[in-house]
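Trainee: Could you look at this predicted model? Sequence included:
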Amino acid sequence: MTRFRYGAVVAGLAVLLLAAATCAVALGSVAVPPGEVWRILAHRVVPSLVDADWPRVRETIVMDVRMPRVLLGATVGAGLSVCGMALQALVRNPLADPGLLGISSGAGVGAVLVVVCGVTVFGHYSVSAAAFLGGLAALLIVYALARAGGRMTTVRLILAGVATGQVLSAVASFLIVTSDQAQKAQSALQWMLGGLGGTGWDALWLPAAVVLLGTVALLGTARHLNVLLAGDEAAAALGLNVGRFRALLFVLCALLTGVMVAVSGAIGFVGLMMPHITRLLVGANHRRALPVAALLGAVFLIGADLLARTVISPEEIPVGIVTALAGGPTFLWLMYRKGLA
């Protein structure tokens, strides 16, 4: 791929991201003209630049209700996409993603323990810490099961991930239905379906920082990820400590997924679909593919969340349902294409 074509893809996705974010902020039960959205934003950044001639309630809707939600959607979508791309390279499996490998379910169990049972060992960061530990534990279990008895295969990895994820989802459901605190149980149930509602600025900085630093770290390992695509033997022959590298990236992906699950709940299939679309656009070179995957994931989840909160307005569909409806058929198509179904 030429630099010009790659630059055009990145620029096009950046424009699409701005357009999707603008529509997501403008549309809702109270519509705000797109031009006014940008004027409100400009006024907040430089008050003297634009006169505030709009109703105060519109500024509140734009800046305090919708803007944090849209930015969180972009952050989570980008993070899930880059995690999915890294995991697919690590296990050399095009069907791998944080949800399919049980990471999201493990993170869900950790977070539900905090929400429902009140386990607050880590204080204000208990949900994020518990989600990270749960996701890491689930990934290690799936990887160990997939390698048990010999060489890891695509079918074994998928079966181990699906089985582990189902067991962990059952554990989380059991914790919810046996809780004697109805309000917390209802909150945990809504959270398990995935959603970005009720997000404030204070909940945004941690996932944004983690996803940004995690993406930069993955970009730093892009050459090693490319080498892994040729197989463990070829990577080891080129001087890569495959076991250590894979373990470090598993921990990084579990950290990213845990933090995202803590703030948005379990949102599936984003990390499965976006890497495939990315490779169709720019190829498999991770140095180029990871930024494109991040942009695609951000655009997709912003659009999915907009659909989730407007299609049956004033009611709201959990965004995890929307991504599953889009991702389920994609997953079946990939299985069919790879000869697994």
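Mentor: Received it, and whenever you're ready, just let me know what you need. Residues are numbered from 1 along each chain as shown.

Trainee: can we go C-alpha only for contacts and neighbour counts from here?
Mentor: OK.

Trainee: ok, residues contacting stretch 300-320?
Mentor: Outside stretch 300-320, the residues that touch it by Cα atoms under 8 Å, 6 or more residues apart in numbering are 20-21, 24, 27-29, 70, 73-74, 76-77, 190, 193-196, 266-268, 270, 322-323.

Trainee: let's bring in a second one:
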Amino acid sequence: MLRSPGALAGLWIVGLLVLVVSSALVTTIGPSGLTSGDVLQSALARVSGVDSGLSRIQEGIIWNLRLPRTVMAALAGAGLALCGVILQSLLRNPLADPYILGISSGASTGAVLIVVLGIGAGAVGLTTGAFVGSLVAFGFVLLLAFASGGTTDRVVLAGVAATQLFSAMTSFVVYIAADAEQTRGVLFWLLGSLASVRWSDVVVCAVVVLAGLVVCLLHTSELDAFTFGQDAAASLGVNVARIRLVLMVVTALVTAVIVSTCGAIGFVGLVLPHAARALVGNRHRVLVPTAALMGAVFLVWIDAASRTVIAPQELPVGVATALIGVPAFVVLLLRRGRTR
């Protein structure tokens, strides 16, 4: 476990280099003959304003197809890992993440209501619908959990119920109102897809995820206090209600933006915070940026694998993360059972 400032700084520098190199390598994957040198050369040419020497087709493949998708994968991975850290700290439950607690399902329902039923007549955007859906789902989880006792295990059980409820609502809306074309597109999107990402989506997601990261970094001491329970946090001078509200809204907003752009991608917020804790410990001042960085690298490579494992077809990203996340979830359950 890394604790010294020098080791942590070295870890973050190496992580950033790995993210940059991974992004360059992943951008070359596909039937175009591009190399990582071409990607870096094109990026340097954009910055300096000189000619990259690549054809217009190659430039278009890099800047209009692959690079926005790769950057979005990094942002989505960082955002979901960040949400997992927040929820696991606030709820004091190692099994909490946006997917398991139904936030992703609620965001999916809100987005599908906009896409399929046209609620709002164009006045309400996809992200707004997903945000409202995520808030409704999370409010339902908290209401159900605290009405039944308020323990952390009840929160997870309420999240499972919310996931099933909002997934059923989404399926019902698609079944009764969507045509065949909408059904195929929506179902593939709900399983997680980065295929149609544009730079405008990347910009929105980058603003929200980076803002969420800054908010969390400003509240790392409060998150440390929450790991000892609400009463302990209050005794240390933490305004429990205000901090919880702020961080819950951040979680809902980040999840909503990611779901509205990439679909429901599960288990990233569950697995990566635990991997980061094993590396740097429980102090949120170092845990938050480490988990975000690891989540970014993780999802970049998962997306690359989803594009190639059954090529020329594409495996939904949510399916790929579930294949890794479910075994990790089982391991966490077994470990919790043995420590009781």
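Mentor: All right, it came through fine. This structure is a prediction, so every number in the text was calculated from the model and none was measured.

Trainee: Can you give me the TM-score here?
Mentor: A TM-score of 0.96 describes the superposed chains when it is computed by TM-score structural alignment, normalised by the length of the second structure; 337 aligned residues with a Cα RMSD of 1.5 Å.

Trainee: about what we covered before: could you list which of the contacts of stretch 300-320 of the first structure belong to helices?
Mentor: Using DSSP state H, 20, 21, 24, 70, 73, 74, 76, 77, 190, 270, 322, 323 are the members of those that sit in helices.

Trainee: neighbours around the counterpart of residue 308 of the second structure in the first structure, how many?
Mentor: Under the alignment (TM-score structural alignment), residue 308 of the second structure maps onto residue 310 of the first structure. Residues near residue 310 of the first structure, counting by other Cα atoms under 10 Å, number 16.

Trainee: Adding neighbour count and distance to residue 170 of the first structure, write the ones in helices among the contacts of stretch 300-320 of the first structure out as a markdown table.
Mentor: Converted to a markdown table, those look like this (neighbours: other Cα atoms under 10 Å; distance: Cα to Cα, whole Å):
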| residue | neighbour count | distance to residue 170 of the first structure |
| --- | --- | --- |
| 20 | 21 | 35 |
| 21 | 23 | 35 |
| 24 | 24 | 34 |
| 70 | 27 | 31 |
| 73 | 31 | 27 |
| 74 | 25 | 29 |
| 76 | 29 | 24 |
| 77 | 28 | 25 |
| 190 | 13 | 15 |
| 270 | 30 | 22 |
| 322 | 19 | 22 |
| 323 | 21 | 21 |
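
Trainee: Please name the nearest non-neighbouring residue to the residue most central in space within the second structure.
Mentor: Centroid-nearest residue in the second structure, with Cα atoms, centre = their mean: residue 80, separated by 2.4 Å. Distances taken as Cα to Cα, 6 or more residues apart in numbering put residue 269 closest to residue 80 of the second structure, at 4.9 Å, once the chain neighbours are dropped.

Trainee: now residue 252 of the first structure
Mentor: Residue 252 of the first structure sits nearest to residue 214 (Cα to Cα, 6+ apart), 7.1 Å away.

Trainee: is it true that that neighbour touches residue 250?
Mentor: No: when contacts are counted by Cα atoms under 8 Å, residue 214 of the first structure is not listed as touching residue 250 (11.8 Å).

Trainee: For residue 185 of the first structure, what is the corresponding residue in the second structure?
Mentor: Here residue 185 of the first structure is matched to residue 183 in the second structure, going by TM-score structural alignment.

Trainee: Check residue 276 of the first structure too.
Mentor: In the second structure, residue 276 of the first structure lands on residue 274 (TM-score structural alignment).

Trainee: And for that match, the neighbour number?
Mentor: Using other Cα under 10 Å, the number of residues around residue 274 of the second structure comes to 22.

Trainee: Locate it within the secondary structure: which element?
Mentor: Element membership for residue 274 of the second structure (DSSP states H and E) is helix 268-280.

Trainee: Not counting sequence-adjacent ones, nearest residue to residue 199 of the first structure?
Mentor: Excluding its sequence neighbours, the residue lying closest to residue 199 of the first structure (Cα to Cα, 6+ apart) is residue 69, at 5.5 Å.

Trainee: Any figure for the gap between that neighbour and residue 42 of the first structure?
Mentor: Distance from residue 69 of the first structure to residue 42 of the first structure, counting by Cα to Cα, to the nearest Å: 19 Å.

Trainee: For these two, indicate the residue with more neighbours.
Mentor: The neighbour count for residue 69 of the first structure versus residue 42, taken as other Cα under 10 Å, is higher for residue 69 (26 against 15).

Trainee: contacting residues for the more buried one?
Mentor: Residue 69 of the first structure touches 196, 197, 198, 199, 200, counting by Cα under 8 Å, 6+ apart.

Trainee: from the residues you listed, which would you call buried?
Mentor: Neighbour counting with 16 or more other Cα atoms under 10 Å marks 196, 197, 199, 200 as buried within the contacts of residue 69 of the first structure.

Trainee: Identify, from those, the entry nearest to residue 52 of the first structure.
Mentor: Lowest distance from residue 52 of the first structure to these (Cα to Cα) belongs to residue 200, with 22.7 Å.

Trainee: In contact with residue 41 of the first structure, which residues?
Mentor: Counted by Cα under 8 Å, 6+ apart, residue 41 of the first structure has contacts residue 63.

Trainee: That one -> the second structure?
Mentor: Match for residue 41 of the first structure (TM-score structural alignment): residue 43.

Trainee: Relative to residue 121 of the second structure, how far out is its match?
Mentor: Distance from residue 43 of the second structure to residue 121 of the second structure, counting by Cα to Cα: 40 Å.

Trainee: With residue 178 of the second structure instead?
Mentor: For residue 178 of the second structure, the distance to residue 121 of the second structure - Cα to Cα - is 16 Å.

Trainee: Alright, I will stop here.
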